[in-house]
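K.L.:
here you go, sequence then predicted model.
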Amino acid sequence: MVDCVVKDWQGAEVGQASLDLRVAKETSAAHVVHRALVRQMNNARQGTASTKTRAEVSGGGRKPWRQKGTGRARAGSNRSPLWRGGGVTFGPKPRDYSTKMNRKERRLALRTALVGRTDDLIVVADFADQLSRPKTKELVQALNRWGVEEGSKVLIITADRDENIYLSARNIDRLRHIKADGLNVFDILNADKIVITQSAIAKIQEVYGED
């Protein structure tokens, strides 16, 4: 169990919140999280890169010059991989890069990654009602009050999508906003600071708590 200080909109401490999640053993934690990260990045690949082999490149039907007597190296096709405009040897072809990982292991990796970032976790009271309209400037000021340095990569986790928070956050450089039931290993590990609301912690406990 991890206890975190809760800050209000102004940055003052207003209480405590607990994050109680089952994580991987210390000896295997890094391996599990790494596997989940590699899986996520592999599954994001389109796998559409394609090159033509010498059999697929157009042209090359005629022998460029006779076999002997020219003084040049013998050549059978001007579409050889050795020639400019020729085919590609061992080039990429469309393929599926996706890798599998069972659900329990994926969820264990998520919990382990999140608990491992508790030193960079900033728990705040729900602040959707503080933004009566989309206002990027006000959200930036709040992040500064919460202790987020300017230029840091920030991940904001809320229980549900609030339109004012979403519209206020989308113009901030290096900031990502996700819902509590949409956690992923890459965003958790990539952020310098993770700002999470109290209701999001409750939602995470509900969604990922038991396995």
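P.N.:
Great, that's in hand.
K.L.:
from now on I want contacts and neighbour counts done on CA atoms only, so please keep to that.
P.N.:
Will do.
K.L.:
which SS class is residue 156?
P.N.:
The local conformation at residue 156, judged by DSSP: H, G, I helix; E, B strand; the rest coil, is strand.
K.L.:
can you give me the helices in the protein?
P.N.:
For the chain, the helices defined by DSSP state H cover 29-43, 103-116, 136-145, 163-169, 185-190, 198-208.
K.L.:
residues in contact with the third one?
P.N.:
With CA atoms under 8 Å, 6 or more residues apart in numbering as the test, helix 136-145 has contacts from 9-11, 131, 149-150, 167-169, 171-172.
K.L.:
hold the first one in mind and look at this next one:
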Amino acid sequence: MSKAIVLDKDLKKSGEAQLPECYKGISSHNLYLYIKSFLASLRANSAMAKTRGIVSGGGKKPWSQKGGGRARAGSITSPVFVGGGVAHGPSNNRNYNLKVNKKQKKLALQYALLEKANANSLFIVDKIKVESGKTKDAYAFFKTMNQRNTLFVSQIFDEKTFMAFRNIKDCYLIDGAELNAYLVATFRSVVIEKSLFESIAKEG
């Protein structure tokens, strides 16, 4: 069974933690559906074109119905006129949200964690904390891991730790409430606090 790598206070390997048996055999389709839903929810939905009913003007017929030798026209807001409305243009009334139930979200996270464990990229530490609040100390912590593009997951991080990590390239700090399958799948490696890992494993 896949195992996470346990690190001591010096960030050296001190053991392994086995993932629950229920993580085995989860379909990758759950992760696909969650990521599809997550990215859809990020869409700004700001594209909009004015229809003939929204364009200003058009209160009077541009010319008489008959006698001019031209095609009849009822309003200059028609899409056939320059400056008129757009026919079948985009509307910001569109809903891009895709429903994913709680069970699929849970399975997607479990599958993402399993994949990281299989790649030896899931690490467990006692605590993610930078008491000094200095970026150089957080960077030293990050470099000691000898990983790149890393997601750090803390049970609850304090403001100093957040300030220390926020300007470091290729690493991202979140708390347990923000953990989701998309972030786990996106980053090359994941470092998670022991207490949080145990609670996730217990839920599994």
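P.N.:
Right, received. Where do you want to start? The model shown is predicted, which means the values in this text are computed figures rather than measured ones.
K.L.:
quick one: buried ones out of the contacts of helix 136-145 of structure 1?
P.N.:
Buried subset of those (neighbour count, 16 or more other CA atoms under 10 Å): 9, 11, 131, 168-169.
K.L.:
got the residues you listed as JSON lines, with distance to residue 138 of structure 1 columns?
P.N.:
Listed next are these as JSON lines, based on distance: CA to CA, whole Å:
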{"residue": "9", "distance to residue 138 of structure 1": "10"}
{"residue": "11", "distance to residue 138 of structure 1": "13"}
{"residue": "131", "distance to residue 138 of structure 1": "8"}
{"residue": "168", "distance to residue 138 of structure 1": "8"}
{"residue": "169", "distance to residue 138 of structure 1": "10"}
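K.L.:
let me know the closest of those residues to residue 83 of structure 1.
P.N.:
For these, the closest approach to residue 83 of structure 1 (CA to CA) belongs to residue 169, at 52.1 Å.
K.L.:
chain neighbours aside, what residue packs nearest to that closest one?
P.N.:
Distances taken as CA to CA, 6 or more residues apart in numbering put residue 136 closest to residue 169 of structure 1, at 6.2 Å, once the chain neighbours are dropped.
K.L.:
any idea how far residue 124 of structure 1 is from the residue mapped onto residue 135 of structure 2 from structure 1?
P.N.:
In structure 1, the residue matched to residue 135 of structure 2 (TM-score structural alignment) is residue 136. Separation of residue 136 of structure 1 from residue 124 of structure 1 (CA to CA, to the nearest Å) stands at 18 Å.
K.L.:
which of the two has more residues huddled nearby?
P.N.:
residue 124 (28 against 19; other CA atoms under 10 Å).
K.L.:
that one contacts residue 200, correct?
P.N.:
No - if you go by CA atoms under 8 Å, residue 124 of structure 1 and residue 200 don't touch, sitting 9.8 Å apart.
K.L.:
circling back to that earlier point, quickly compare the helices of structure 1 and say which is most buried.
P.N.:
Neighbour counts (mean count of other CA atoms under 10 Å) averaged over each of the helices of structure 1 peak at helix 103-116, with a mean of 20.
K.L.:
need the contact partners of that helix.
P.N.:
For helix 103-116 of structure 1, the surrounding residues in contact (CA under 8 Å, 6+ apart) are 2, 19, 21-24, 29, 32-33, 36, 183-185, 188-189, 208, 211.
K.L.:
quick one: map residue 191 of structure 1 onto structure 2.
P.N.:
Residue 191 of structure 1 maps onto residue 187 in structure 2, by TM-score structural alignment.
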